[in-house]
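**Q** how does the following fold in three dimensions:
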Amino acid sequence: MMNIPELPNLIHYAIPFFVLTVIIEVILTVKVKMDDYEYKDAITSITMGLGNVFIGLFSKGIILAFFVFLYQFRFFTLPFAWWVWLLLLFAEDFCYYWNHRIAHESRLFWASHVVHHSSQKYNLSTALRQTWSGSFYTFIFWAPLPLLGFHPVMIIMQMSISLLYQYWIHTELIDKLPKWFESLFNTPSHHRVHHATNPQYLDRNHAGIFIIWDKLFGTFEPEVEKPVYGLVSNINTYNPIKIAFVEWYHMLKDVFTSNTSISKKLLYLIKPPGWRHDGSGKLSTDLRKEWEQNKKREA
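**A** Below is the predicted model:
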C-alpha cells in the first residue's frame, strides 16, 4: 500500500498572501503614476475569486473522485518521489496548456473561461477573477495523468501549484525579465499578451508555467505593441452573476434559437467564439489575418 502524505490546500493558505500583494500593488501603482486602480473592477475580481474558492469545496471532491476512478486503470504506479514530482510538473503543465488553448478555441469551454478575460484592467486582482462553472467539467483535460500512474492527490496538488505560479504574472509593474527566464517560463510580459485584444495577440501564449509549449505548438507571440485588455466585445458590467453566466446564456440561446439544423446548432458548442452558422461571424483568426494584411499594405 502506498504511503500517502497529507498535503495542504495551498489555495486556502495563499488567500492572505493574495490580499496583501493586491494592497501592495495598489500602493505601487498609484506611486509610480500608472493608471489608477479601478476599484470596482478589483472588487468584482476578488468576489469572483472568493466564489471560485467556495465552489471549489464541492468541485474538488468531484475532481478527486474522477481521478481516483481513473487511477484504478493506471498503466504504471509512480511513487511519491522527487523525480515523480518533477515529471508531474511538466506533465500537468502540458495538460494545462491544452485545456487553456481549447478554452479559447471551443465555445463550450470559453463559456467558463471568458470570466477570467472579462476585466479591462490587468493587475493582481485580475488573477483572482476565476470561473464559477469551469471546475465542474474542464478537469477532463487532466484525465491522462492518473492513467499514467500519477496519484490523484499529487495531481490536485500540482494543479494548485500551477494556479499559484500564475498569480504573480498578472501585473504591469514587472516589465521583461532576463532572456533565459523569458525563453523558458511564462512571465508577466507573455501573459499580458494573452489577456490583450490586439489582433496579433488574440489566442496566444496559453502557457501555465512553461512558455515552451506555445513555442512548440505555434501559439507564441512576444509583447511588442502595448496590450489593450478585455474582450473583443466587452461585457461592461461589475455584476459577478452576469460575468459568471452571460456567455452560457448567449451560447445556449444560439443553440436553441438559431434557424438551422440540429447538427449546426450543436456546432455552437464546439466551434470557436464568434462562429455563426450562416458565416456572418468573425473569429479571432479572421481578425488576426486582417491585421496581417494591413501590416503588409503599410509596409
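**Q** okay, CA-based contacts and neighbour counts for the rest of this
**A** Noted.
**Q** pretty sure residue 157 is touching residue 5, no?
**A** No. Under the criterion of Cα atoms under 8 Å, residue 157 is not in contact with residue 5, lying 11.6 Å apart.
**Q** more neighbours: those two, which one.
**A** A direct count of neighbours by other Cα atoms under 10 Å for residue 157 and residue 5 places residue 157 higher, at 15 against 9.
**Q** state the distance from that one to residue 270.
**A** 30 Å (Cα to Cα, to the nearest Å).
**Q** now do the contacts for the nearest residue to residue 210 once chain neighbours are set aside.
**A** Residue nearest to residue 210 in three dimensions, not counting chain neighbours: residue 185, with 4.3 Å by Cα to Cα, 6 or more residues apart in numbering. Applying Cα atoms under 8 Å, 6 or more residues apart in numbering, we find residue 185 in contact with 209-212.
**Q** what does residue 199 give?
**A** Going by Cα under 8 Å, 6+ apart, the list of residues near residue 199 reads 284, 287-288, 291.
**Q** buried subset of those residues, written for ChimeraX?
**A** ChimeraX command restricting the contacts of residue 199 to the buried ones, with burial defined by 16 or more other Cα atoms under 10 Å:
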select :284,287,288
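**Q** farthest-apart pair in the contacts of residue 199, please.
**A** Largest separation among the contacts of residue 199 by Cα to Cα: 284 and 291, giving 10.6 Å.
**Q** what's the distance between residue 199 and residue 251?
**A** Per Cα to Cα, residue 199 is found 23 Å from residue 251.
**Q** quick check: residue 24 is in a helix.
**A** Yes. Counting by DSSP: H, G, I helix; E, B strand; the rest coil, residue 24 is part of a helix.
**Q** tell me how far it lies from residue 288.
**A** 36 Å.
**Q** next one: residue 41
**A** 28 Å.
**Q** ok, and the closest non-adjacent residue to the most centrally placed residue in the chain?
**A** With distances taken as Cα atoms, centre = their mean, the residue of the chain nearest its centroid is residue 100 (5.4 Å). Using Cα to Cα, 6+ apart and skipping the chain neighbours, the partner closest in space to residue 100 is residue 206 (5.8 Å).
**Q** check contacts around that neighbour.
**A** Residues near residue 206 by Cα under 8 Å, 6+ apart: 97, 100-101, 194, 214, 219.
**Q** quick check, nearest of these to residue 235?
**A** residue 194 (18.0 Å).
**Q** elements contacting the one helix or strand residue 48 maps to?
**A** In the assignment (DSSP states H and E), residue 48 maps to helix 39-71. Applying 3 or more Cα pairs under 8 Å, 6 or more residues apart in numbering; DSSP states H and E, we find helix 39-71 packed against helix 124-127, helix 144-148, helix 152-167, helix 240-257.
**Q** next up, for comparison:
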Amino acid sequence: MPEFPNIILFAIPFFIISMILELYVTTRDQLKRVKGYEAKDAFASIAMGLGNVFLGFFSKVVVLWALMLVYENFRVFTIPLAWWSFVLLFFADDLSYYWFHRISHECRLFWASHVVHHSSQHYNLSTALRQTWSGGFYSFVFWLWLPLLGFHPGMILLQMSISLLYQFWIHTETIDKLPNWFEAIMNTPSHHRVHHGSNPLYLDRNHAGILIIWDKLFGTFQPELKDEKVVYGLVKNIDTYNPVKIAFIEWWQMFKDAFSGRKSLKNRLFYLVKPPGWKHDGSGKISEELREEWLREKSNN
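**A** Next up is the predicted model:
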C-alpha cells in the first residue's frame, strides 16, 4: 500500500497562523460587519477540532478497513497511481463530498454529527475547526463507490484531506467577493457564508466542497445577497460552549424524539431519516417549508 502523509497534522501550524492573521486584520480595520472572535466560542471550536484529530486516529482505522475491504474484494477496475487518476479522483471525491454534505442536511442521522459544524453563531477561521467527533465513523459510506471503481484507498484518503484543507480558508468574512470566473466555478467565502446562514433563504444551500458547480447542477445553489445579511448558527441555537454537549446534544435529542412517547414504529424510524425539524404530529417545519414560507411573506410585502 502506498504511503501518503497525513497533511492535516502538518497543516495545524498554518491553521493557527491564519487565525491570528484574520484576528489582526479584523481588529485593525474594525470591520463593523464582522462579529470577530469571541474567546469562548473560538476555544470551543478549537476544542472540537482537537477532539476530531484525536478521534480521527480511531475513525480512520474504520474508514481504511472499509475502503480496503471494497478495494481488495469487489473492485471493478484497478486504477493506477498516475497524474490522470488523481485528476479523475479530484472530481469523484468532490462529487462524493457534495452528496455526503447534502444528505447531512437532509437526513437527521447524518445531521446529528454534522450539526456540530453549524453550531457557532460566529463565522471565522476558528469555525472551520469546529468538527464532528462522531461523523468520521460512518460518513465514509459516501466514498465506498470509489474503491469499487478501483481507486486505491490511500489515494482516496489523501484527496479527502486535500478537500478538507481547501475548505479551511473559506470560513472568513474578511474576503468579500472574488473574481467572477472564480466565484462561478469554485467554492468561496461568499458561497460558504450562505451555507452557514440560518436565514430561511440560505438554509441547506451551497453544499460544495471545492467546486460550486455541483450545487448549480443539482439545484442547491444560492448566491449571497447584499440585502440579506447572513445570520450564522442554527434555526434553534444550542447556546453552549461545552465541547461534549456540542458533540452529542443532537444525538440525545434525536434519540429522545425517536424512542420516547407513544408513536408508531414507522414514525420512530422517520425521526432518524427525515430532515431536521420534521415532527410526526406536523408541529415541526423542515428547511424547505421555512424557505417557502419566507418567500411568500417576501412577495406579499
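**Q** out of the helices and strands packed on helix 39-71 of the first structure, nearest to residue 228 of the first structure?
**A** The closest of these to residue 228 of the first structure is helix 124-127. By Cα to Cα, the value is 14.2 Å.
**Q** how far is the closest one from where the chain is centred?
**A** Chain-centre distance of helix 124-127 of the first structure: 12 Å, with Cα atoms, centre = their mean, to the nearest Å.
**Q** superpose on the second structure and give me the mean offset of it.
**A** Following superposition, helix 124-127 of the first structure is found to deviate from the second structure by 0.2 Å on average (mean Cα distance after the TM-score superposition for the first structure).
**Q** list of residues touching that helix?
**A** With Cα under 8 Å, 6+ apart as the criterion, helix 124-127 of the first structure contacts 21-22, 25, 42, 45-46, 116, 119, 166-171.
**Q** out of those residues, who has the most neighbours?
**A** That'd be residue 119 among those, by other Cα under 10 Å, with 28 neighbours.
**Q** which bit of the second structure covers the strand or helix carrying the residue nearest to the centre of the first structure?
**A** Here residue 100 of the first structure sits within helix 82-105, counting by DSSP H and E. Aligned using TM-score structural alignment, helix 82-105 of the first structure spans residues 83-106 in the second structure.
**Q** what comes up buried for that stretch?
**A** Those would be 86, 89-90, 92-106, for stretch 83-106 of the second structure by 16+ other Cα under 10 Å.
**Q** same question for stretch 21-41 of the second structure.
**A** 22-23, 26, 36-37, 41.
**Q** tell me the two of those that are most distant?
**A** 26 and 41 (16.4 Å).
**Q** quick revisit: and the angle from the helix holding residue 100 of the first structure to helix 152-167?
**A** Using axes from the mean of the first three to the mean of the last three Cα atoms, to 10 degrees, the direction of helix 82-105 of the first structure lies 60 degrees away from that of helix 152-167.
**Q** check which helices and strands helix 82-105 of the first structure sits against.
**A** Contacting helix 82-105 of the first structure under the criterion 3+ Cα pairs under 8 Å, 6+ apart are the following elements: helix 107-117, helix 152-167.
**Q** with the second structure overlaid, how far apart is it on average?
**A** Following the fit onto the second structure, the mean deviation recorded for helix 82-105 of the first structure is 0.3 Å by mean Cα distance after the TM-score superposition for the first structure.
**Q** which residues touch that helix?
**A** By Cα under 8 Å, 6+ apart, the list of residues contacting helix 82-105 of the first structure from outside reads 78, 109-110, 113, 138, 141-142, 145, 150, 154-155, 158-159, 162, 203, 206-210, 213, 271-273.
**Q** stretch 157-172 of the second structure now?
**A** With contacts defined as Cα under 8 Å, 6+ apart, stretch 157-172 of the second structure is touched by 4-8, 11, 15, 89-90, 93-94, 123-129, 187-190, 192-193, 209-210.
**Q** list buried residues within those.
**A** 8, 15, 89-90, 93-94, 123-129, 187-190, 192-193, 209-210.
**Q** quick check: closest non-adjacent residue to the residue mapped onto residue 231 of the first structure from the second structure.
**A** In the second structure, the residue matched to residue 231 of the first structure (TM-score structural alignment) is residue 234. Excluding its sequence neighbours, the residue lying closest to residue 234 of the second structure (Cα to Cα, 6+ apart) is residue 198, at 5.4 Å.
**Q** likewise residue 38 of the second structure?
**A** Leaving out its chain neighbours, the residue that sits closest to residue 38 of the second structure by Cα to Cα, 6+ apart is residue 122, at 8.0 Å.
**Q** ok, now how distant is that neighbour from residue 172 of the second structure?
**A** 10 Å.
**Q** over to residue 224 of the second structure?
**A** Using Cα to Cα, which is the criterion applied here, residue 224 of the second structure is 14 Å from residue 172 of the second structure.
**Q** and what of residue 147 of the second structure?
**A** According to Cα to Cα, residue 147 of the second structure and residue 172 of the second structure sit 34 Å apart.
**Q** again with residue 106 of the second structure
**A** 25 Å.
**Q** the residue lying closest to residue 147 of the first structure once chain neighbours are set aside: how many residues sit nearby?
**A** Leaving aside its chain neighbours, residue 147 of the first structure sits nearest to residue 74 (4.0 Å; criterion: Cα to Cα, 6+ apart). Counted by other Cα under 10 Å, the residues lying close to residue 74 of the first structure total 17.
**Q** on that earlier part again, quick one: average offset of the helix holding residue 48 of the first structure versus the second structure, please.
**A** Per the superposition on the second structure, helix 39-71 of the first structure and its aligned residues are separated by 0.4 Å on average (mean Cα distance after the TM-score superposition for the first structure).
**Q** run the angle between that helix and helix 152-167 for me.
**A** Inter-element angle recorded for helix 39-71 of the first structure and helix 152-167: 160 degrees (by the same axes, to 10 degrees).
**Q** which residue in the second structure aligns with residue 251 of the first structure?
**A** Mapped onto the second structure by TM-score structural alignment, residue 251 of the first structure lines up with residue 254.
**Q** what do you get for residue 15 of the first structure?
**A** Using TM-score structural alignment, residue 15 of the first structure pairs with residue 12 in the second structure.
**Q** check which helix or strand that match maps to.
**A** Assigned by DSSP H and E, residue 12 of the second structure falls in helix 7-29.
**Q** that helix: how far from the chain's middle?
**A** On Cα atoms, centre = their mean, the centre of helix 7-29 of the second structure falls 20 Å from the chain's centre.
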